[in-house]
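> Here is my input, please return the structure:
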Amino acid sequence: MSGATTAMKAAFIAIAFGLLAFIAVGLFWFFIGPASPVGFGWYLFAFAAGLTMIVLPCTLPLAFVIVPLSLGKGPVKGLGIALAFGIGVALTLSAYGIVAALVGEVAIGTLGAPLEVVKNWLYFVAGAFAYLFALGEIGLIRFRMPSYTGAAPAIIQKQGDYLKALLLGLFLGNVGVGCPHPATPVILTRIAASGDMFYGWTLFLTHAVGRIIPLLLLAVLAILGVNALSWLVARKDRIERATGWGMAFVAAFILVLGLFTHDWWVNSGQHTLLEEITQEEYFLDIIGARIGTGNVHRHGPEDGVGLFGQPLGWGNWALVFLWVLPIWWYYFKKRRELIGTPVPPPAPQ
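Predicted coordinates for the structure are as follows:
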């Protein structure tokens, strides 16, 4: 092996470890970091949420595009093609941030709809959609997101390698947008509330970068001769089921949060518990004293009503029901399958 080849391989190994480090730190922050990001924390949240999208069955198919594109063309050109594809995906996804900001500006600014009402409806609809999607992943209902599996348009296929990869990324960037990841409505709500198109574009662009980094890692590993895609494919069913169970619990919470509003969350005790853990009021008191505003963010018992006027007290029961339902349903489904399975005859002696 020549010195240049060895140096090239070492560089790609370093790139792979760098991407892996980004993914590890991002996932650690996503699951351990604050539940209510502020300021620059929204960019960290959006980036980390994008990293987790790779396990969704309507995002994983992009790996079957980027890996073949980057193989058989030399390491440097293969990486360049993978980057071009990733840039195309990121540009398409970032456009949704602009759309969300425009919708927020119209709904809140022009039509005068209260931000809390818009936010609650978005949480309710997205949570219900995500819950149905999760039940489909577990195998309890037939509910699958459509994904594009056909050939690219002829005008794309006729282009050069780099331009073809970029156009494919732009064309396929919509794949996975409709996947009901629990973080997506949170990010879109934040963008809509701002009504700022540049902020919406940059925040969702950051989210898109998080989405493509795992895809780039798979491409780099493939260039190095490591077929990580086969590992994912071999465990695809288990990954989908694990994702489905996790999403069922998170989606149920988002659905109930939209249906019974933030007032229910405060009354439920969960919000207060998180504030005790993070010592939110203590730190906000210090900050408020320094800038002379005091701590205006305090919570007490709320006496509002839900999205449709229902009592807030129903919220805890609704959440428990939505959490228990898939467990009960799955248990009886598997039990019925076992009862209906014929017992094989004993082997002849």
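
> can we go C-alpha only for contacts and neighbour counts from here?
Will do.

> what's the longest helix in this structure?
In the chain, with assignment by DSSP state H, the single longest helix is helix 236-268.

> helices or strands next to it in the packing?
In this structure, helix 236-268 makes packing contacts with helix 115-138, helix 314-340, judged by 3 or more C-alpha pairs under 8 Å, 6 or more residues apart in numbering; DSSP states H and E.

> so which of those helices comes closest to residue 93?
Distance to residue 93, taken as C-alpha to C-alpha, is lowest for helix 115-138 among these, at 17.9 Å.

> thinking again about what came up before, tell me the most buried of the helices and strands packed on helix 236-268?
Mean neighbour count (mean count of other C-alpha atoms under 10 Å) peaks for helix 115-138 among the helices and strands packed on helix 236-268, with a mean of 22.

> Show me which residues of the helix or strand following it are buried.
Counting by DSSP states H and E, the element after helix 115-138 in chain order, helix or strand, is helix 154-157. By neighbour count with 16 or more other C-alpha atoms under 10 Å, helix 154-157 contains the buried residues residue 156.

> To compare against the first, here's the next sequence to fold:
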Amino acid sequence: MATARTFNLELDDVLDRLRSAAAELERAGDPEEIAETAAELLLALTRSSEAVIVLGTRFFSRAAATSLQLDDDAVAEVLAAARGRTGRATQVELHAGGEVIGTMAVARATEYTGSDRQAMAIFASNVAAALDSAEKLRSAERVERAHELAVQVLLAVSSQPVSGQNLSDFYRQLAETFGEFVGADKVVFWRLRDDGKLAPIQGGFGVDRAFLSKLKPTRCEPDGDDLASRVVYQDLIFRANAGEPPEFGYVLETLGVSNAISVAWRAGDERLGLIAAYDSRRPTGFSREDTWVLQKAALAAGLVTE
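Below you'll find the model as predicted:
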């Protein structure tokens, strides 16, 4: 009887902590806020000294003693201990849409019980669902804003000169606008030259001389089976994120970027080149919706030459 009563008390305590954590999590908004909140809630839920949440290449952490983020070394120690299954550290994956979207890990001085691990697993499903919903909402908002982008491009085309010394500035402003809508650190226009080669246009967004030096003119032909030819002439929508097995993964390595998307740039039936975005600001990289946004923007940008 005493054992059963003790178990029930422990179970009630765990359920109370779970309900409290779930209620607090619902107040968080965007994915970053959800991850930050979840890291803090993990400390109380599992009575841990340290908590880490991994989303792509980003880390969200919290230390119970200081209520501050952990430094890189401390984060690495928690993750290593959790993978090593020491008993004083544990981790659980975050699943959404049939995919692993991240990991949660905690550590403390005493060993974790089965109830602790079960509570963490249940909370992980709440965190994953919250992150998934927030990302879908953000995607829907970006699609809606993509329609606004088309209008902005049209306004830019009508108000900016497309010849002479202001041409580079025009493309730079256009690239910056595209970068904001797809969440990219870098955007480059690649123009198809008369000699059949594809070359970057001066005036990209977020690019310096070191990065531009990696962008070499490349052969681009209607019947070519290389990446550039397929994007420009066959309307291939290219998307590659680090950690995935893309067909053209060498592109990321050559350019030294984490991820990339590119779409055809055209004016009606005339093939102008392609537009590429590199290094997504989101931990999960570029999404399919990002490629749609960039494609819509590229079609509007094609009016520059009409």
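
> TM between them?
Put the two chains on top of each other and the TM-score (TM-score structural alignment, normalised by the length of structure 2) is 0.25; 118 aligned residues with a C-alpha RMSD of 6.1 Å.

> what sits up against the very next helix or strand once past the longest helix of structure 1?
For helix 236-268 of structure 1, the following helix or strand on the C-terminal side (DSSP H and E) is helix 270-278. Here helix 270-278 of structure 1 makes contact (C-alpha atoms under 8 Å, 6 or more residues apart in numbering) with 265, 266, 281.

> Please identify which of the helices and strands packed on helix 236-268 of structure 1 is closest to residue 10 of structure 1.
Across these, closest to residue 10 of structure 1 is helix 115-138 (C-alpha to C-alpha), at 39.5 Å.

> For that closest one, enumerate the helices and strands it packs against.
The contact analysis (3+ C-alpha pairs under 8 Å, 6+ apart) places helix 115-138 of structure 1 against helix 183-194, helix 236-268.

> In TSV: those helices, plus distance to residue 223 of structure 1 and mean neighbour count.
Below are these laid out as TSV (distance: least, C-alpha to C-alpha, whole Å; neighbours: other C-alpha atoms under 10 Å):
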stretch	distance to residue 223 of structure 1	mean neighbour count
helix 183-194	32	22
helix 236-268	22	21
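
> Help me confirm that residue 18 of structure 2 comes into contact with residue 45.
Yes. The criterion here is C-alpha atoms under 8 Å, and residue 18 of structure 2 meets it with residue 45 at 6.6 Å.

> Between those two, which contacts overlap?
Contacts common to residue 18 of structure 2 and residue 45, judged by C-alpha under 8 Å, 6+ apart, are residue 119.

> what are the ranges of the helices in the stretch 151-300 of structure 2?
Ranges of helices in the stretch 151-300 of structure 2, per DSSP state H, counting those that start in this stretch, are 167-182, 209-212, 227-234, 250-255, 288-301.

> In the first one, which residues are buried?
Within helix 167-182 of structure 2, the residues that qualify as buried by neighbour count (16+ other C-alpha under 10 Å) are 168-179, 181-182.

> What lies in contact with the helix or strand harbouring residue 80 of structure 2?
Assessed by DSSP H and E, residue 80 of structure 2 sits inside helix 72-83. For helix 72-83 of structure 2, the external contacting residues (C-alpha under 8 Å, 6+ apart) are 50, 51, 52, 61, 88, 89, 90, 91, 105, 106, 107.

> Name the residues of it that come out as buried.
By 16+ other C-alpha under 10 Å, the buried positions in helix 72-83 of structure 2 come out as 75, 78, 79, 81, 82.

> wait, doesn't residue 273 of structure 2 sit right on residue 266?
Yes. Contact criterion C-alpha under 8 Å: residue 273 of structure 2 and residue 266 qualify, at 6.8 Å.

> Looking at those two, which one has more neighbours?
residue 273 (27 against 23; other C-alpha atoms under 10 Å).

> and the more buried one, what does it touch?
Residues near residue 273 of structure 2 by C-alpha under 8 Å, 6+ apart: 189, 190, 191, 192, 198, 232, 264, 265, 266.

> what about the last one, distance to residue 176 of structure 2?
Relative to residue 176 of structure 2, residue 266 of structure 2 is positioned 19 Å away (criterion: C-alpha to C-alpha, to the nearest Å).

> Name the secondary structure element that contains the residue lying closest to residue 198 of structure 1 once chain neighbours are set aside.
Spatial nearest neighbour of residue 198 of structure 1, chain neighbours left out: residue 98 (7.1 Å); criterion: C-alpha to C-alpha, 6 or more residues apart in numbering. Assigned by DSSP H and E, residue 98 of structure 1 falls within helix 75-104.
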